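Visitor: A predicted structure for the sequence below; I have some questions about it.
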Amino acid sequence: MFTIAIHGGAGSATHANTSAQQEADYLKGLDEALHAGYEILAKGGTALDAVERSVMALEDIPLFNAGRGAVFTSDEKHEMDAAVMCGKTLRAGAVSAISNIKNPVQLARTVMDKSENVLLTGIGAIEFARKHQLPFEDDTYYFTEKRKQELLQAKEQSSELNTGKGTVGAVALDTSGNLAVATSTGGLTNKKYGRVGDSPIIGSGTYANNQTCAVSCTGDGEYLMRLVAAYDISCYMEYRQLGLQEACMALIDKLTALGGEGGLIAMDKHGHVQLVFNCESMLRAWKNHHGEGETKIWQ
């Protein structure tokens, strides 16, 4: 038995700003990324390898706000965050405020596997990446006209646009019964002061525990951090004995009550999947060992 689910962000796509061609491109990208991780699970590989591979695939597609498609900061740079977590060991790795790393999720995995730390930031994280010979890219690799226009719009409005809801993530259960999660993001358009959201914060945007679930969040990061959202779902399951669906909906209700928008993908130790959100869209896909699954954008 194995299952994988991925997301490409909640709230970033609206019917008003998404053409039929863009919708088709999103669905194609999601299918490609889902297949990348699914193939690993189908061959008996680990959930950790599967979620890392799916998120790397999403990072390589300019459509999504992670890796190559990361949004611009206020000073026209890219500051990316990522995290991974193993449900069996509770080991985790995360990076924040990094630039020019081709696949931030790969660096997060390296932090978990090759260091005694959980979270590395900025220049130190980049030095760590060089030490372990991870691939780098120059600034032109991350440039897309769409992201530049989003930045100009945000500067005109003097705001940090939540186009950063294009965070990507994956959760998986492998044939050994282990859960894992990976999340990656480019943050908010026009973000300032080295802002970091929920994605690399273990327990907020990213969490996995074999006893309960694996969760990757997307949306308004400040609200998700305040709720310790991913861990909150695990706590509902562990301490209140709620099922996965009830636990996820309880979190979404809390998010809505605070005034936040977003969503999450979650999976329990039985391979059950929840893909829930309280906004117009969440780019998402899942598939299990029977071949059952779906790829969708809208509510």
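Guide: Looks like it came in fine.

Visitor: CA only for contacts and neighbour counts going forward, please
Guide: OK.

Visitor: Spit out the contact partners of Thr295.
Guide: By CA atoms under 8 Å, 6 or more residues apart in numbering, the contact list for Thr295 reads Leu27, Leu30, Asp31, Leu283, Arg284, Ala285, Trp286.

Visitor: Pasting the second one now:
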Amino acid sequence: MVVVHGGAGDVPEASRAAHAEGCRVAAAEGLRVLLETGSALEAAVRAVEVLEDDSKYNAGTGACLTEAGTIELDASVMEGTTMRGGAVCALPPFRNPIRIARAVLEEGRHVLYASEGASRFAIAHGFAPADPETMITAKARQRLDAVLAGRAERGWAGGTVGAVACDREGRVAAATSTGGMVGKRVGRVGDSPILGAGTFADDESGAASATGQGEAIHRFGLTRYACDLLRAGLTAQQAADVSIERFGARVSGSGGLIVVDGRGEIGIARNTATMSFGVAREGEDAGAGH
């Protein structure tokens, strides 16, 4: 089972079907990898990789820009069996930061690399830097100009992307990737690369990926909170609903959450106008919504 999200916010009505379809395609590809490899981690990573390559979303190609007009990317992965994780933040342009986060997990020396250190790690492990012009879109430049001129808010509707997966043995994993906030200060790091905030996985409870206001998700520890509710006996949907309700009430947070438990039961919740998502289960056609 694979569930993905394409970011919480308020995607314009005319674009909602396309955002949902992108999530459906990513979830289906994640399930294909899950059935082929048996790895929940590889499935979650592959699903996010598909979304990073889709410029509709704020991750990888098409990611939003800092106030200096540059790309800085955040991504993380976590697997639930040993609770290993890997993450990068404030990463300069590389095509698929989620793959670099996966390499951090596999190497195992550290969990999180930042900025130039993340870039050096990536190059040392065979990843090639990208030409920024191949990853920066006209839409991202226009959005930055509007934000800096005070004509738009810094959020990016349909932004951060994430995936959770559960294999046939009940092993879970989560992955999340983002460009962050439009016009953010250089060096700002959101919740997505922080385990327990934007991404969390533990076979004893479940896995979750979050999207929304990064500073609020940091403070609340949204994904760990949801998984603690799973551990306490709530269903996946109950855990998602309660987490988003408390997130909004306690820190005035705005965002969304996808959750899966070890039985493959899912939860999807948001307190924003939209959060595109896709769901793929073995033996069923992949579905999507917003």
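Guide: Happy to help now that I have it. Given the structure is predicted, the values throughout are model-derived calculations rather than measurements.

Visitor: Give me the TM-score for this pair.
Guide: Once superposed, chain against chain, the TM-score is 0.95 (TM-score structural alignment, normalised by the length of the second structure); 289 aligned residues with a CA RMSD of 1.6 Å.

Visitor: returning to that earlier point: closest to Leu264 of the first structure among the contacts of Thr295 of the first structure?
Guide: Arg284 (9.5 Å; CA to CA).

Visitor: Show me what that closest one aligns to in the second structure.
Guide: By TM-score structural alignment, Arg284 of the first structure lines up with Phe277 in the second structure.

Visitor: Is its match located within a strand, as I assumed?
Guide: Yes - assessed with DSSP: H, G, I helix; E, B strand; the rest coil, Phe277 of the second structure lies in a strand.

Visitor: so it touches Arg24, yeah?
Guide: Yes - using CA atoms under 8 Å, Phe277 of the second structure is in contact with Arg24, at 7.1 Å.

Visitor: Which residue ranges of the stretch 101-250 of the second structure form helices?
Guide: Using DSSP state H, counting those that start in this stretch, the helices of the stretch 101-250 of the second structure run over 115-124, 132-135, 138-148, 214-220, 222-231, 236-251.

Visitor: Include mean neighbour count and distance to Val259 of the second structure when you put these into CSV, please.
Guide: Output for the helices of the stretch 101-250 of the second structure, formatted as CSV (neighbours: other CA atoms under 10 Å; distance: least, CA to CA, whole Å):
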stretch, mean neighbour count, distance to Val259 of the second structure
helix 115-124, 17, 28
helix 132-135, 14, 30
helix 138-148, 17, 29
helix 214-220, 20, 15
helix 222-231, 25, 8
helix 236-251, 20, 6
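
Visitor: Of all these, which one is nearest Ile194 of the second structure?
Guide: Here helix 214-220 is closest among the helices of the stretch 101-250 of the second structure (CA to CA), at 7.8 Å.

Visitor: Could you report the distance from the match of Arg284 of the first structure to Thr211 of the second structure?
Guide: Between Phe277 of the second structure and Thr211 of the second structure the distance is 12 Å, computed by CA to CA, to the nearest Å.

Visitor: Name the residue in those two with the higher neighbour count.
Guide: Thr211 (33 against 28; other CA atoms under 10 Å).

Visitor: Distance-wise, check the more buried one relative to Asp285 of the second structure.
Guide: To Asp285 of the second structure, Thr211 of the second structure is 25 Å away according to CA to CA.

Visitor: what does Ser55 of the second structure give?
Guide: 25 Å.

Visitor: do Tyr113 of the second structure as well
Guide: Taken as CA to CA, the span from Tyr113 of the second structure to Asp285 of the second structure is 38 Å.

Visitor: What of Glu153 of the second structure?
Guide: 37 Å.

Visitor: So which of the two has more stuff around it?
Guide: Neighbours per residue, other CA under 10 Å: of Glu153 of the second structure and Asp285, the larger number sits with Glu153, 14 against 10.

Visitor: Which residue is the nearest non-sequential neighbour of that one?
Guide: Ranked by CA to CA, 6 or more residues apart in numbering and with sequence neighbours excluded, the top spatial neighbour of Glu153 of the second structure is Val147, at 5.9 Å.

Visitor: which residues touch that neighbour?
Guide: Counting by CA under 8 Å, 6+ apart, Val147 of the second structure has contacts Glu153, Arg154, Val182, Gly183.

Visitor: which ones are touching the equivalent of Glu222 of the first structure over in the second structure?
Guide: Under the alignment by TM-score structural alignment, Glu222 of the first structure pairs with Glu215 in the second structure. By CA under 8 Å, 6+ apart, Glu215 of the second structure lies in contact with Gly190, Asp191.

Visitor: What's the end-to-end length of stretch 130-148 of the first structure?
Guide: Using CA to CA, the end-to-end distance of stretch 130-148 of the first structure comes out at 28 Å.

Visitor: contact partners of it?
Guide: Applying CA under 8 Å, 6+ apart, the set of residues contacting stretch 130-148 of the first structure is 62, 67-72, 77-78, 100-103, 106-107.

Visitor: and if we set it to 10 Å?
Guide: Applying CA atoms under 10 Å, 6 or more residues apart in numbering, the contact partners of stretch 130-148 of the first structure are 60, 62-63, 65-73, 76-78, 99-104, 106-107, 110-111, 114, 124-129, 151, 153-154, 163, 189.

Visitor: Right, I'll call it a day here.
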